[in-house]
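Chemist: Below are the sequence and a predicted model for it; my questions follow.
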Amino acid sequence: AFLRSGVEMQARFGRYPGAVERSVAIADEIGFDLQKARPRLPVQAPEGHTPMSWLRELVRLGADERYAHNREEAEERLQRELKVIEEKDFPGYFLIVHGIVAFAREQGILCQGRGSSANSAVCYALKITAIDSIYYDLPFERFLAATREEEPDIDVDFDSDRREEVIQWVYDTYGRRNAAQVANVIQYRPRSAVRDAAKALGYSPGQQDAWSKGIERWGAIHPDDVESSGIPKAVVALAASFLGAPRHLGIHSGGMVLTERPVGEVCPIERARMDDRTVLQWDKDASAWMGLVKFDLLGLGMLGALQHTFDLVKQHLGEEWSLDTMPKEEAGVYDMLCKADSIGVFQVESRAQIGTLPRLQPRCFYDLAIEIALIRPGPIQGGAVHPYIRRATGVDPVTYPHPVLEPVLRRTKGVPLFQEQLMQMAIAIGDCTPDEADLLRRAMGSKRGLERIETLREKLFAGMAKHGIVGEEADAIYVRIQSFANFGFAESHALSFALLVYASSWLKLHFPAAFCAALLRNQPMGFYSPQSLVADARRHGVVTRRPCIQASQAQADLEALDGAVRTTGLDSCVETQPQVPRFDRRARHSLEDHRRDGALAIRMGLTDVKGIGADVAARRRSCR
């Protein structure tokens, strides 16, 4: 099948004068803009409430709890955010996310909103996020600005073991005809292109695999690889024509679309290979163009590991802990991190992070956010890592580009690290509005970021001139702002992840056996193999026992060392914490004082044996 050209159509219908011309006129009359079929969200509000009034009520109830200590201060910020949400007609979006998170919490499923949503006090009041944007002075416009037409983007992480429960609840609540997951269009890469080209030309499966393994996974098909692998020219030529073309549809990692009317009336859908799932035949970009609203329900392995740790501690020691009840700002946690003892800890276990921790010497929660943000390609390439560390450790003095910028850059020692700081700098010295600052921020993430930033140059320089910043001083500040087109990390994202850094560090310090067993249950995850995690646990005095056909559970578990289970360590370590002092490398840091599961050993699970899967392990356990 193919489309005939205009010349071919004229020749084919030459005996019917004017037919082709009239077909164009008819097409113009019956054509319509597909985007006008944009569906509405399936908003659910109690009787007597509009979506907006119900959102205001939920925010009021949440704010009474979360902002009890500064209710009046928070009210102004909340009302400003709610006004923007109402003007943009976004209340339904927030209500749906709130409902999903509320269900997860009711079922005991660990979850946490992250990313730019942590810039919103409304999200904090609704318990979607755990970061107080008012306390950290995070700009709401980083999350939702009046200049944005699309819905805000709220990413919510769930315990990866139980995320499917949340997905199925969404299907059941909103109807399978009104919910679907977004597709990923998987494109041909060199290896898959060579394999399929060889298959099309009749070569054996073994030969297909051999040739594909000799090719780089990404990029182009290099002549050197072709020559060394002995791939026929016909296969190479055919494979080269495949590169970048769609191969098949996959499922987006967490994107779900909800519509008021059946989603199949808007775009084609199909059943997924996984049971009880429906998938769009469009990817996220096509869905966004159509106006379909995507909800990101992501699975995070560390949340699963934390939940397993809490469960193991409760089961074997009778202590019940949660993210909300564990002591905050414990000196022992920061001492452990200052010694680079972070294998298995969320986000700070890479070699680069391990090398930075002793230099940065984190002593408070915000230092953890800095640590996460520093070891990123952008700050490293932008030369921000060493200046910050030297200032933080007192080697270099803290200076600011201009006194007006001191309130903006004080927390990062005068070194701009975060996207939010760029926005605040533009507001402080450039007289930009928050919405204009958001335009600047979005330019940073664009491939044409430098060009877009240039459009605000006059505005920035005029504002700086009002503050007496001219000449080389103004140019130097502008260069700093311009550099954010190449790097810049979201402060809200770093703070959200810092919560999990602290939680995983606290559990590793106090319950190393339970924490290691939980990590083993959630493999693969992180940088290290199970062997490395077990070796690290042994260095911390944890006894690990081999899998046993009689004693092992399906997954790694804990068992008593000598038949008597008791809590070890000092109770004072998990009680009210004194102020964290400066780190003293020469001081005694006893792990035994902190460890509370010292009477327990790890028993490796049956699934830790190569070749034994979860189904076989479960059947073997049931036969005892």
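Modeler: Cool, got the structure. All figures in this text were calculated on a predicted structure; none of them were measured in a lab.

Chemist: CA atoms for contacts and neighbours, from now on please.
Modeler: Noted.

Chemist: Check the spacing between residue 325 and residue 506 real quick.
Modeler: Computed as CA to CA, to the nearest Å, the residue 325 to residue 506 distance reads 12 Å.

Chemist: Of all the helix elements in this structure, which one is longest?
Modeler: As far as residue count goes, and with DSSP state H defining each element, the longest helix of the chain is helix 491-510.

Chemist: what helices or strands is it leaning on?
Modeler: In this structure, helix 491-510 makes packing contacts with strand 111-114, helix 301-317, helix 331-338, helix 365-374, helix 512-521, helix 591-594, judged by 3 or more CA pairs under 8 Å, 6 or more residues apart in numbering; DSSP states H and E.

Chemist: give me every residue that touches residue 516.
Modeler: Going by CA atoms under 8 Å, 6 or more residues apart in numbering, residue 516 touches 344, 508, 533, 534, 537.

Chemist: so the second one touches residue 515, yeah?
Modeler: Yes - with contact taken as CA atoms under 8 Å, residue 508 and residue 515 are classed as touching, separated by 5.7 Å.

Chemist: Presented hereafter is structure B, for comparison with structure A:
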Amino acid sequence: MYLNNHSYYSLRYGTISEVELLAMAKEQGCERFALTDINNTSACLNFIRRAPEFGITPVVGIDFRNSAKQLYVCLAKNNEGFLELNSFLSKHLHDGSDFPDVAPSFAHGIVIYPYERLLELDKYYFGEQEYIGVGIRDINKLRFSKLSKYREKLVFLHTISFRNKRDFNTHRLLRAIDTNMLLSKLPKSQQGNLDDKMVPLTTIEQVFAEHPHILNNTGQVLGSCGIHFDFSKERQNQNLKTVFGNSSEDCETLINLCEAALPKRYEVVGETIRKRLHKELSLIRKQGFVSFFLINWKIVEYAKSQGYYHVGRGSGANSIVAYLLGITDVDPIELDLYFERFMNLYRSSPPDFDIDFSTWDREDVTRFIFEEFGNQGQAALLGAYVTFKHSGAVRELGKVFGLPKHEIDRLSDGRFNPNALDDIAKLVLRYASYLRGRPNYLSIHAAGILISDSPIHYFSATHLPPKGFPTVQFDMHTAEDVGLYKFDILGQRGLGKIKDALAIVEQNYPNVTLPDIHNAKPLFKDPNINAMIERAECIGCFYVESPAMRMLLKKLGVNNYLALVAASSIIRPGVAKSGMMREYILRHKNAGRRKQAHPVMWDIMPDTYGVMVYQEDVIKVAHYFAGLDLGEADVLRRGMSGKYRSREEFQAVKAKFISNCRERGETDEVIFEVWRQIESFAGYAFAKGHSASYAVESYQSMFLKCYYPMEYMVATINNGGGFYRVETYIHEARKHGARIHPPCINRSAIETIIKGKDIFLGFQHLQGLEKRTMIAIVEVRVNGKFHSLEDFIERVPLGIEQLDILIRIDTFKCLGKEKRSLLWQAHYAYNNMTVHREQQPLFKVQHRHFTLPKFTVTDLENAFDQMELLKFTLCDPFLLLEKPPTNKLLSMNLASHLDKEVMIYGYLVTAKNTSTHKGDAMYFGTFLDQAGEWIDTVHFPPVAKSYPFRGKGIYRITGKVVSEFGFLSIEVAKQERMAYIPDPRYNSRMDSLPMTS
């Protein structure tokens, strides 16, 4: 009987989850029940999936509204009708237009007009699929209306949006948030009705006792609607089925591509390679994933044709087919990658391919995908839900209640005394707790693209975010449930660095022939690169430059590719959290320690000393240690993170894991310790092939850092850096012999450039300098360098504030004049200028020339200008201390002070905050000493509380030198940020000086 029912995916309107609606329907004894969210189909697929659990046949549709004004409710009679409704909704969501007053004629969709709405429209003609919706409030009016004669068109239409008064209050708050209004100002037209609750069927029957035909019509309408999607484990893959027209041609193409690539990838194609390839191709064909591999191949081939660099990773990197197709550069034979991690007969989903491109190239690759595979409406970005978090909900509610900002801040940050709160503040906190976790608005998955065999609107409506590509209204879990598997296309700065560095090297060394960086195997054997890794001199290099990774490389003594593959996964938070990172290091360094490994675990994972390091280790342990089949093992792996963990199949597999181990004679102590390790790290660990892909990119970047460090640092700076700030990479370039110059008016570009050993910082680093100013300088300079300040002023239209920035950072130094004279000259010129600066003068303006006294600008003044305009200084920061360091202890001397207390000066680079297992805050600090070398510090909770970090600058650190696995750090007992000298630009009196002509 219920035709119009809203879940909380009627965003910022509804208050009930789709599953709660099903439970309510079951309680009323419904056999069929409709979900009709407002201008949204996010919940439909999950509603259809879950409905059988409640003994309900699902019906889906859409409540079409302009703002909050209801126009008509539409129901899909079948899957084709759902496609029609989604297409209609999507058209208007894409172009932002209002829905028409009268719905189109749907071939497979039912349209129900609310009674009051029909009176407004004065509509008295109804097509075959059109109906008149009569509510409880309308029944007494009906007998006096012309509409009463359309007996066969009358149906019961009642909206369900709430369960109770609290839901209604929540709804009103959501409407105020959505309309950006104070709750007290929210008009009735923007709200639902308190009566929009589930009315018992017995009450409905009583109200319509004199109009049984209305309820009969309603039942017939519901009975004519149905929809089916396959959510079973045996469901078909819904991705695009063929790339070259038919399955046979696809299979033949895949085989031919692999055969052609074998001699390019392997010097000797032995039996092991042949067997692995045959096994993979057979299973890929049997599982129906041929097109999945070919689509990824086409994406990568397009990227290569455009000169774009990529990295293929994910579980698909365990595949020799992916290696031969060039999707990845990881050799699964060399690494003995576990085939069953990415594909097995029990796994219904295809392997994961995360394909990284540089941020700049990614947009064009996405465009290619939509043009190549989406011309029939078969491609869309994957959606994601942004849910209400406590802090955000408090801020939104605080605004609609009209609280002042300082009160909202206090409530949001939790800085309040609960006993001192007034009633409004208590309401804000109470309703914030109701909103927490509910969907707030639709967003975009970070990387996922869907390419379906059917039009994408067969599954969902789409909206059009700023990226400009259609985006489905459901998330990745729902997509997988229905058999749609995403293609992950990501942006990554590291690839931009590699691509740009190679181009810069070719410019700076035109006679050098660079190796093919995609062939990484020779790099793995390069002794210079491996020695650099062992010393952890990897600043700027992908994934290996952070303090934590630098520490791990030294502790493990990593000096080869395979060891780096392991390190790339060990560093992940899950392995560290489980305590197994430390255990791995202990077993790596001490053969005697390896005897503590469980025999079965040792047999499963001998390469990692019986320690779970990679994602596939979960599958191995579940399969060999607990006796689960490969499908159950994969359910266990997937269930270790996110939404999937609460699913019934995961809980069933967990129970079987425990019972199987008990049957095999394992003690509960061992079982639950193994389970603890699985649970704590599986959702955060990498697949081995994924780690190997990262290690390949690390080697590519380390090759450039090793042999062309200055050029590589320039590329790093131009691509937004990495883990550290720009000044750290400038420091690193200087350590390798670079001469660093501030931006130069005649040599610099928008980005940083290098000529020989001279690095000229780009205009983009100047705080406050507008993009249009940078572009104007570079474009005008094409016609010739600037010869004087007057020449610059005449040729480049800009305001005095912009010119002031350029002069103070010394961009005009190449003209041979110090900047104080130039400032006098610039301000005089602008004070006497009558031409509007946004237009070029028609005639050359003659300037009077003055003789100025000789000014002196100190290096300290330059340093403070640089700190203001670049946010860092190009000089040694230790020269800026008010009181020079009282000692010269350096990082290189710490080994001779092991277990002793020292005092050392360090320039803060970064500080990582973390917490102990008790939740107390602590820090790991990274500093540069007076010689520019690294100091690593540990700040345990008492010290972290008593001596907190107070921003950038130089700290005097007192603490004990400790060593763990050969890695030296200081356990800090006390630290103090040292004062800089007073800013000399404002510290001395600068009288105005007379000018003489």
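Modeler: Ah, there it is. Because the structure is predicted, anything quoted here is derived from the model rather than measured.

Chemist: Superposed, what's their TM-score?
Modeler: Scored by TM-score structural alignment, normalised by the length of the first structure, the superposition of the two chains gives a TM-score of 0.81; 569 aligned residues with a CA RMSD of 3.4 Å.

Chemist: ok so, going back, wait, which of the contacts of residue 516 of the first structure is closest to residue 91 of the first structure?
Modeler: Distance ranking of the contacts of residue 516 of the first structure against residue 91 of the first structure, using CA to CA, places residue 344 first at 39.2 Å.

Chemist: pretty sure that closest one is in a helix, no?
Modeler: No - with the criterion set as DSSP: H, G, I helix; E, B strand; the rest coil, the secondary structure at residue 344 of the first structure is coil rather than a helix.

Chemist: counterpart of it in the second structure?
Modeler: With TM-score structural alignment as the matching criterion, the partner of residue 344 of the first structure in the second structure is residue 540.

Chemist: burial measure for that match, as a count.
Modeler: Residues lying near residue 540 of the second structure (other CA atoms under 10 Å) number 28.

Chemist: isn't it right next to residue 725, touching?
Modeler: No - taking contacts as CA under 8 Å, residue 540 of the second structure lies outside contact range of residue 725: 10.4 Å.

Chemist: coming back round to it: show me what contacts the match of residue 344 of the first structure?
Modeler: When contacts are counted by CA under 8 Å, 6+ apart, residue 540 of the second structure is found next to 705, 713, 716, 721, 722, 723, 729.

Chemist: do residue 316 of the second structure as well
Modeler: 322, 342, 351, 352, 353, 689.

Chemist: could those residues go into CSV alongside distance to residue 286 of the second structure and secondary structure?
Modeler: CSV is the format used below for the contacts of residue 316 of the second structure (distance: CA to CA, whole Å; DSSP: H, G, I helix; E, B strand; the rest coil):
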residue, distance to residue 286 of the second structure, secondary structure
322, 17, helix
342, 15, helix
351, 14, coil
352, 18, coil
353, 19, coil
689, 23, helix
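
Chemist: And those, which is closest to residue 641 of the second structure?
Modeler: Using CA to CA, the contacts of residue 316 of the second structure come closest to residue 641 of the second structure at residue 352, 15.7 Å.

Chemist: what about that closest one, neighbour count?
Modeler: The burial count for residue 352 of the second structure: 20, using other CA under 10 Å.

Chemist: what does residue 506 of the second structure give?
Modeler: Burial measure for residue 506 of the second structure: 15 neighbouring residues, criterion other CA under 10 Å.
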